[in-house]
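Q: Show me the folded form of this:
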Amino acid sequence: MKSLSYSFCFLSSAKFSRFGLAPFRLLLTVSFLAVPVFCASATDAQGADSEGVDAEGANNASSNDISAKEVERYTVTAERAYYNQTLNSIFPQYTYDKSNLVGSPHINDILLQSPSVNLNGQGGQIQNINIRGFSRWRIQTLLDGVPIVSDRRAGASVGFVPPSFIQGVAVIPGAASTYLGSGAIGGAVDLLLPYNTKSNLQIGWSSNQQAQDYSYADYAGNTDWNLSYRKGNNGSDAQGNTLFDKFEQTALFLRHRPDNGVLKEAWTLYSDNRDIGKSSSDFPEDRVTTYPENTHWLGKMTFAFSNIFSSLWWHQSTLDTHILRPEDRINESESEALDFGFDVGSNARINNWQVNWQVQLLGREGVTIDERELTLVSSASGSLVGESLLNETLSSTGSSFISELAYELRTLDASETTIAGIADATRSFGDTSLAFGGRLDWQQQSNNAVDIENANISGFIGASHILSPQWTASVYLSSAFRNPSLTERYFSGETPRGTVLGDVDLDTEQATNIQASLSYNSNGLTASVEVFRQKINHYIERTTVSEDVQVYSNLDSATIQGISYQLDWQQSQAANRSQNNTPDQGYWFAQLNGAWIEGEDNIGSAIADIPPHSQRLTLGYELEDVRLFSTLVYRASKRDIGDGEKELDNVTTLDIGAAWQFNQRTSLQASWRNLTNQQYYVSADDKAAFAQGESVQLALTFLL
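A: Model prediction:
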């Protein structure tokens, strides 16, 4: 258990001194609210030992109705957001689990099971995603409803959350500004937390990075917790070239659910990430980008007063960046931000309409980025510091070198406040369901010189109709908006891509979205196909104006459209038993999905971040305590590229895996990823590195 003792060491070394006073005021407030309830509700774990429900299904009508196993019973169904019921009444909602993944190095691996999700940007632990060609600040990432916001242009990454902390993910493709505000013009993903009811230890290993993964979960009464320690060295691509994707991560999750009182749930998560390499094609000759430290402290408290529901959340984050340009200079930056929010809402039944309303207050305070540049000067031997410094940088981010301070300045110092009101209504008319809703949103963004206010209205209307017991058709029309981020408005400084300049006069993006779907559901088979089209006016793009200088500007408009599908099938176990007269007959299962997406601006030029067409097939077989699975992914070539992109060739990858439950308390999983050792870029980003080559993963789970 050496790794578990290590998990506590971050508490003494966390950079709380950088957080300022605001987080401590918030901590005191939360403490005064939570401590009395925590103390009053220390009870026996009544019902904590009851059997959980295995919630790891491919969608809401899970096609993998696998018999429960003792080793899997430390999770139950995760609670979904209040708006899920409304959206589910008009088009299918999907969640994705880890049942066909082994020792996942990143939560993105879970998300990629959705046909709407693709990798975006450069590689490594802070790799980002896009949804239907929307990425960066256009998609909202949430952890149990807590927004994860980043001031990096690449957008928010969920790499700071250990996969062992997550039960599954929910994907909301399409404009979702009505519920989630400015950051969800292109959709959202929500990471779903499990509820641990049994002590368990998970150990994982990966051959490519020699990665280690340790996770320990336990509970006492109504309180549960999870500790995780993960570390990976630099990996390699299919040709054996080094990828700069090392990382080290320590995290703690703690949650309490009182039996009585207005406080229904309180949880907090702290994640300390160190020595993170940015896997880029610039490595190692042109640029070596390291994130020496990336910390996250977030939490949420949920309350219920009769029929009034409320929540309070916060997210404090810091990110240090170290950029080495060999034989030239070093740029360092320190960024931090405190995001927080409060909401209150309720629901009622009015003349056969189910009505929901909510008021939201969101804020971002202390959003700062401090930068300094160090010029590499001649060493005692008279030569510029170059190769030796590079080698030191690869071995330690705290390397010593001969340098002179060129400048030091604050490149961003801003804040943001948002107030919004939301309402929706749902009703069924026989075989037809109708839903509509709207949002009134006011936002103020400020820095030391300029205050900017934005007022926006967004809404949606949708309907679904049951065509037959198996077939359902739906249509969904929505409007959405995205205010420029604080970085796009106010930032002016150095990044791993060069100098980037913001523009305070940027216009708000406005979008209209329409999508239609046809779904099928019968015994053992669910399927759906969706067509969508979204037009965005005042589309904000970062363009290159000279070598190593880029600016943010509004395009006239851009259009993204496409089609996606997914199918889940499971062989009927009942049929197998009756035909073979055996109680333990195995069964086959399969998942097939894909998408074709295209996007262009008003003059017909390709816009960035549109993913290549892709298809994904998962095929497996389960017999008693053994589960076998394989995943085949085809990614088409990409020739229509936007600014900052490169062409891609088509590629087909194959993963295989197996899970074996030794007994009621122990299970083993193994997989072989990129079995055919394909060499391909992770995305069309012109700085993207190659993907990892073949890799073997092992994972052990013990109930304690």
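Q: From here on, just use CA atoms for contacts and neighbour counts.
A: Fine.
Q: residue ranges of the helices in the stretch 501-650 of the chain, please?
A: 573-580 (DSSP state H, counting those that start in this stretch).
Q: which secondary structure elements does the helix or strand hosting residue 267 contact?
A: Element membership for residue 267 (DSSP states H and E) is strand 263-277. On a contact count with 3 or more Cα pairs under 8 Å, 6 or more residues apart in numbering; DSSP states H and E, strand 263-277 meets helix 22-40, strand 247-256, strand 288-305.
Q: what element comes up after the last one heading to the C-terminus?
A: Downstream of strand 288-305, the next assigned helix or strand under DSSP H and E is strand 308-325.
Q: The first one too?
A: Note on helix 22-40: by DSSP H and E, the next helix or strand toward the C-terminus is helix 84-88.
Q: For that following helix, name the packing helices and strands.
A: strand 403-429.
Q: Mind listing what's buried along the strand it packs on?
A: Across strand 403-429, burial judged by 16 or more other Cα atoms under 10 Å covers 403, 410-428.
Q: what's near enough to touch residue 91?
A: 464, 474-476, 517 (Cα atoms under 8 Å, 6 or more residues apart in numbering).
Q: out of those, who has the most neighbours?
A: residue 464 (24 neighbours; other Cα atoms under 10 Å).
Q: Which element, helix or strand, includes that residue?
A: In this structure, residue 464 is located in strand 451-466 according to DSSP H and E.
Q: Give me the residues contacting that strand.
A: Strand 451-466 is contacted from outside by 89-91, 177-178, 431-446, 472-481, 483, using Cα under 8 Å, 6+ apart.
Q: for stretch 645-658, same thing?
A: Contacts of stretch 645-658 (Cα under 8 Å, 6+ apart): 100-102, 608, 626-641, 669-678, 680-681, 684-687.
Q: Between the two ends of that stretch, how far is it?
A: Taking Cα to Cα, to the nearest Å, stretch 645-658 runs 37 Å from one end to the other.
Q: how far out from the middle of the chain is it?
A: Distance of stretch 645-658 from its chain centroid, counting by Cα atoms, centre = their mean, to the nearest Å, is 21 Å.
Q: Second input sequence below; structure requested for side-by-side comparison:
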Amino acid sequence: MLYYRASNHPDIGGPPGYRRATRHLSMKDHLRPLTLITALFTATITSAEPALEEVRVVGQRNLLNQSLYLQGDQQSIRPDEQVSLNRTVGDIIERLPGVTLNGQGGLLQSYSVRGFSRWRIRTEVDGVPIITDRRAGNSASFVPPELLSNVTVARGPASSLYGSGALGGTVNLASIQPDGVEATLEGQSTDNAIAATLGYGDGEHFAGAVSVRRADRSEDARGRPLNSGYEQVGALLKSRIELDSYDLSLSWLPSYGKDIGKSNSEYPDRGVSDYPEDLHSVVSVQVQNADQWLARLYHHYQDWESRTERIGVRTNVTDYKSHTLGGMAYTATDILSGVGRSGVEWVGRRGVEISDQEFNADGEPVISSENIDGQEDNLAAFVDQQWQLGALSYGGGLRYDYIDQEDAGRSRSDNKLNGNLSASWAANDAWTVSASAGTGFRFPSLTELYFNGVTPRGETVGNPDLAPEENLGFQLGLDYQGNAVSASLHSYINDLDDYIERYRISDELRSYRNLDGAQIWGFEAQLDWQSHEQLRHSLSYQWQRGEDDDGRWLSDLNPPALRYLLEWQGQRYRVQSDLSYRQERDDFGEGEQALDSAVIWNGRLVRQFGSRWEGEIYANNLLDELYLGTADEDAAYQPGRTIGVRLRWFGG
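A: You can find the predicted model right below:
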């Protein structure tokens, strides 16, 4: 297998809205890729090659070290498994079915999971929620990929255990735990990017690492410049102490970046957008008592600046500071002889300050304003439980959230109770059928409510009357695990109320509004097979659609795409090929544009030199395709053909 299932995120659901989903799955044009997958599955199902290896990754949030989630709801990928540019978290997870890039380009590229993006995806670093007030949504691009061991994406209709901000799922970044000395040096063409990383640890109780990287502006396939340069340094310190039956863990991940370009179509003729400085500090302290209970405290400080220059007109500089602090405690439960947990969580935000300065074309200050000076508290209690009855696994969960938001004397509060149900039936040793249903929600962010200022897209005005988004989601899954073949087909539908849309009032003015109703539905299919002891294949297809009650397309949807991954593993060599075909899409949502079809081919060759050295040559966009990475109306083209080299040393 090229993908690895993981068990570190709660994402439980129940009975599917099958009738609504299958109405669209039966469309002839969209069945063709699925028919191809089925044909390949039929051709390889009888293969007698050795069984594919399945690796389970257990994260900190799974107290009982067991899976409470439906098969196929989660996938985990290591940074060294992706076959593309190694710039951001988005680059790493973009190859997983149901995940695409979103928004404008550059180092702070955001991502979409099953059509949910911006503040609708909860991003965590070692269990610490990353909450920011960028209009593009949350991003963890301040963490260099070299400091990550894996990234897990949890998809599904319900996210009750995570509360607000996890309407569409979660993305969890797990930091590295080196065993001995490890060093990496890499460089690439097009943007002259270089990166150096040095780490040391004992594999269990201590880890330390530092990563330094920089890049110049890149170029698209036409040779036009892209505002994608950056400088960044990140570090990591982790310690774990065992005291009788108690485990005490501490971690600190600081990061500093400067001159980070925001790549969009305005550059270089009409405008330049960048982040002159970007500072982050993520601290976590955790105590766990065997498999009985766990408590965690955390703090995320961020201080960054964005600059938007309209050539020959004006320049706006926005300063942003905030503290996210919180804690969680939960304990194992065995209600009615089941297994699960119950607990409480607090996520607080303090000192959320956003100020704006405007300068005229001569660089003279014109306007200075304080846009947000706010804070926020989210208190929650949750419980989830799962039971086993022969071949049937079933369970459910509840979570109650209360939130209080304030800004400059204005305040509002709200509360939500959400739940989910799930069932999974193992028909035999190979086939599993699963179904899930659940409710999700998202409170509006402080930015959506109160921000009034200038962004790279123009002036934005908040709407303090926004209602929380609500979602009723359903999913149906079919999974097969054979000797040399595995396959999955998952369909889903989300029925949304009060969906928050960013819309254009005029060319230079935007705001937010609630839509009465909206729906997002689609499916993902994947087939993995091993045709030879050294040769593995993976074929996947994704398709989705989303529209409001008036039939208008929603933004941030995943374009239909077919992907074929090939890996050959020799004694000292490993060859990987990543070939994808993105279909054209003429329909698009507010603030977007049509997408042309594109064929994107990435590849790499890795060679082992003894037991301590590993060399790699990789190529991105081998066909030098000119294509947009996202449907955003201001998106720039992606970088042209890029060749890179990477050298790793394992000191032991």
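Q: who's in contact with the residue sitting nearest the centre point of the first structure?
A: Nearest residue to the geometric centre of the first structure (Cα atoms, centre = their mean): residue 158, 4.4 Å. The contact partners of residue 158 of the first structure, by Cα under 8 Å, 6+ apart, come to 107-108, 126, 128, 141, 148.
Q: Filter these down to the ones in helices?
A: Secondary structure defined by DSSP state H assigns residue 108 of these to helices.
Q: separation between the closest residue to residue 309 of the second structure other than its chain neighbours and residue 321 of the second structure?
A: Excluding its sequence neighbours, the residue lying closest to residue 309 of the second structure (Cα to Cα, 6 or more residues apart in numbering) is residue 315, at 4.2 Å. Distance from residue 315 of the second structure to residue 321 of the second structure, counting by Cα to Cα: 20 Å.
Q: Give me the more crowded residue out of those two.
A: residue 315 (24 against 20).
Q: ok so, going back, post-alignment, the strand holding residue 464 of the first structure versus the second structure, mean distance?
A: When the second structure is superposed, strand 451-466 of the first structure averages 0.5 Å from its matched positions, counting by mean Cα distance after the TM-score superposition for the first structure.
Q: following that strand, which helix or strand shows up next?
A: strand 471-482.
Q: Specify, as a residue range, where that next one falls in the second structure.
A: Aligned using TM-score structural alignment, strand 471-482 of the first structure spans residues 431-442 in the second structure.
Q: before we move on, back to that, give the buried residues for the strand holding residue 267 of the first structure.
A: Counting neighbours by 16+ other Cα under 10 Å, the buried set in strand 263-277 of the first structure is 263-277.
Q: Check these and tell me the two furthest apart.
A: 263 and 277 (40.6 Å; Cα to Cα).
Q: could you measure residue 236 of the first structure against residue 678 of the first structure, distance?
A: 12 Å.
Q: shared neighbours, those two?
A: residue 693.
Q: Alignment lookup: residue 154 of the first structure to the second structure.
A: Using TM-score structural alignment, the partner of residue 154 of the first structure in the second structure is residue 136.
Q: Please work out how many residues are found near the spatially closest residue to that match that is not a sequence neighbour.
A: Nearest residue to residue 136 of the second structure in three dimensions, chain neighbours excluded: residue 118, at 5.6 Å (Cα to Cα, 6+ apart). If you count neighbours by other Cα under 10 Å, residue 118 of the second structure ends up with 21.
Q: Just to confirm, what residue in the second structure is aligned with residue 376 of the first structure?
A: Counting by TM-score structural alignment, residue 376 of the first structure corresponds to residue 361 in the second structure.
Q: again with residue 210 of the first structure
A: In the second structure, residue 210 of the first structure lines up with residue 192, judged by TM-score structural alignment.
Q: Helix or strand for that match, just tell me which one.
A: Under the criterion DSSP H and E, no helix or strand holds residue 192 of the second structure.
Q: Please tell me how far it sits from residue 293 of the second structure.
A: In this view, residue 192 of the second structure and residue 293 of the second structure are 48 Å apart by Cα to Cα.
Q: now residue 518 of the second structure
A: From residue 518 of the second structure to residue 293 of the second structure the distance is 40 Å (Cα to Cα).
Q: Tell me how far residue 100 of the second structure lies from residue 621 of the second structure.
A: Taking Cα to Cα, one finds residue 100 of the second structure at 16 Å from residue 621 of the second structure.
Q: that older thread, could I have the ChimeraX command that selects the buried members from the contacts of strand 451-466 of the first structure?
A: Command for ChimeraX that selects the buried part of the contacts of strand 451-466 of the first structure, burial taken from 16+ other Cα under 10 Å:
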select :89,90,91,177,178,432,433,434,435,436,437,438,439,440,441,442,443,445,446,472,473,474,475,476,477,478,479,480,481,483
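Q: quick revisit: let me know the secondary structure of the match of residue 154 of the first structure.
A: With DSSP: H, G, I helix; E, B strand; the rest coil as the basis, residue 136 of the second structure sits in coil.
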